[in-house]
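Enquirer: What follows is a predicted protein model with its sequence.
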Amino acid sequence: MIKGFKDFIMRGNVIDLAVAVVIGSAFTTVVNSIVSSIIDPIVALFYQESATGEIGPTFFGIYGQEVTFPLGDLISAIISFFAVAFVVYFVFVVPMNRWKERQARKAGVVEEAEKMPTEQDLLMQIRDLLEKQRT
C-alpha cells in the first residue's frame, strides 16, 4: 500500500499540480497588486469613479439611475489571467515537457509517428472505391 502511494506521488502529475497551484496562487497575488497599482490608475485617467467605487463608463438607465460598467475590474481580471497563464506555462509546463522528453529518450522510448497517406494514395483509394461501386 505504501509502495502504491509512493508510485502515485512520484509519477509527476501530483507534484506538478501541487507546485502549479502554490506558485500560481502566489503569483496571482503579485499580479493583482501590480494591476491594482498600475492598470487601475491608468483606467481611472479616462473614466471617473462612480459612487460605488467602480471605474468605467457611466450611463443613465431608463429610470434615471446611474449605471457603471466596471471596465477596471474586467481589465484587471484579463491581465491577471494572462500573466498567470504565461508564467505557469513557461515556468512549469515547458520545462516539464522537456524533462519528460529527455527521460523518454534516455529510456529508449521512441514514438513512431503514424505515416499519413499522401494525396496520391488517397486519390487512388477513391478511384478504387468508385470502380467497385460501378461493378
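Expert: Structure received.
Enquirer: Going by C-alpha atoms from here, please, whenever you check contacts or count neighbours.
Expert: Noted.
Enquirer: now the residue sitting nearest the centre point of the chain: how far from Lys106?
Expert: Of all residues in the chain, the one closest to the mean position by C-alpha atoms, centre = their mean is Ala85, 5.1 Å from it. With distances taken as C-alpha to C-alpha, to the nearest Å, Ala85 is found 30 Å from Lys106.
Enquirer: Below is structure B, check it against A:
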Amino acid sequence: MFKEFKEFIARGNVIDLAVGIIIGAAFTAIVNSLVADLINPIIGLLTGGTDFSGHYLVLKGEVPPGASLQVARDSGASVFAYGAFLSAVINFLIIAWAVFLLVKAVNRVQSAASRQKEAEAEAAAGPTQEELLTEIRDELRARRT
C-alpha cells in the first residue's frame, strides 16, 4: 500500500496540484492585502470612514457610538456587517479575474503548441496519397503530349 501511495504522490498531477495550492494561498494573501490596504481605504474615504471593512449597521441591541465591528459583535448585538461582506466580494472578484486571465493565457499557449505540433506532423508526413496520385497523373499526361 505504501508503494502505491508513493507512486500516486510521484505522479506529476499531484505535485502540480500541490504547487497550485501553495501559489494560490500566497496569491490570496496578496489579494487580501490589496483589498484591505489599498481598495478599502479609498472606498472608506468616499463613504466617510477610514476602514470600510468595519462598516456595519446595528439590527438589534445596544452598541456604543463609534464602536468597532468586533466590539459590536462582542456586545451581543445583531449586526449587518456590509463592509466585511463587500470586502469579501471584492477579494473574490479580483481572484476570479486573475484566474480567468491565467486560464486564458494557458489556453492560448496550449493552442499554439497544438497548432505547432499539427504543422510539424503535417510537414513530416509528406504528401498525401491523393497528392501523389495527382502528380503521377499529371506526369503521365505530360509524357503523352
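Expert: Sure thing, it's come through. Keep in mind it's a predicted model, so treat the numbers as computed, not measured.
Enquirer: what about the residue nearest to the centre of structure 1, helix or strand, and which?
Expert: helix 71-88 (DSSP states H and E).
Enquirer: with structure 2 superposed, average distance for that helix?
Expert: Compared with structure 2 after the fit, helix 71-88 of structure 1 shows a mean deviation of 1.1 Å (mean C-alpha distance after the TM-score superposition for structure 1).
Enquirer: Contacts made by that helix with the rest, please.
Expert: Contacts with helix 71-88 of structure 1, where a contact means C-alpha atoms under 8 Å, 6 or more residues apart in numbering, come from 20, 24, 27-28, 31-32, 35-36, 39-40, 43-44, 54-57.
Enquirer: what's the counterpart of Lys106 of structure 1 in structure 2?
Expert: Using TM-score structural alignment, the equivalent of Lys106 of structure 1 in structure 2 is Gln116.
Enquirer: what about its match, how many neighbours?
Expert: Residues near Gln116 of structure 2, counting by other C-alpha atoms under 10 Å, number 12.
Enquirer: any idea which helix or strand carries it?
Expert: helix 82-125.
Enquirer: Give me the distance from that helix to the chain's centre.
Expert: 7 Å (C-alpha atoms, centre = their mean, to the nearest Å).
Enquirer: Stretch 4-19 of structure 1 too?
Expert: 22 Å.
Enquirer: With stretch 8-25 of structure 2 instead?
Expert: 15 Å.
Enquirer: Next: stretch 120-127 of structure 1.
Expert: Worked out by C-alpha atoms, centre = their mean, stretch 120-127 of structure 1 lies 40 Å from the chain centre.
Enquirer: so where in structure 2 does it end up aligned?
Expert: Stretch 120-127 of structure 1 maps onto no residues of structure 2, going by TM-score structural alignment.
Enquirer: Tell me which residues of the helix holding Ala85 of structure 1 come out buried.
Expert: Residues of helix 71-88 of structure 1 classed as buried under the neighbour-count rule (16 or more other C-alpha atoms under 10 Å) are 71-73, 76, 79-80, 83-84, 88.
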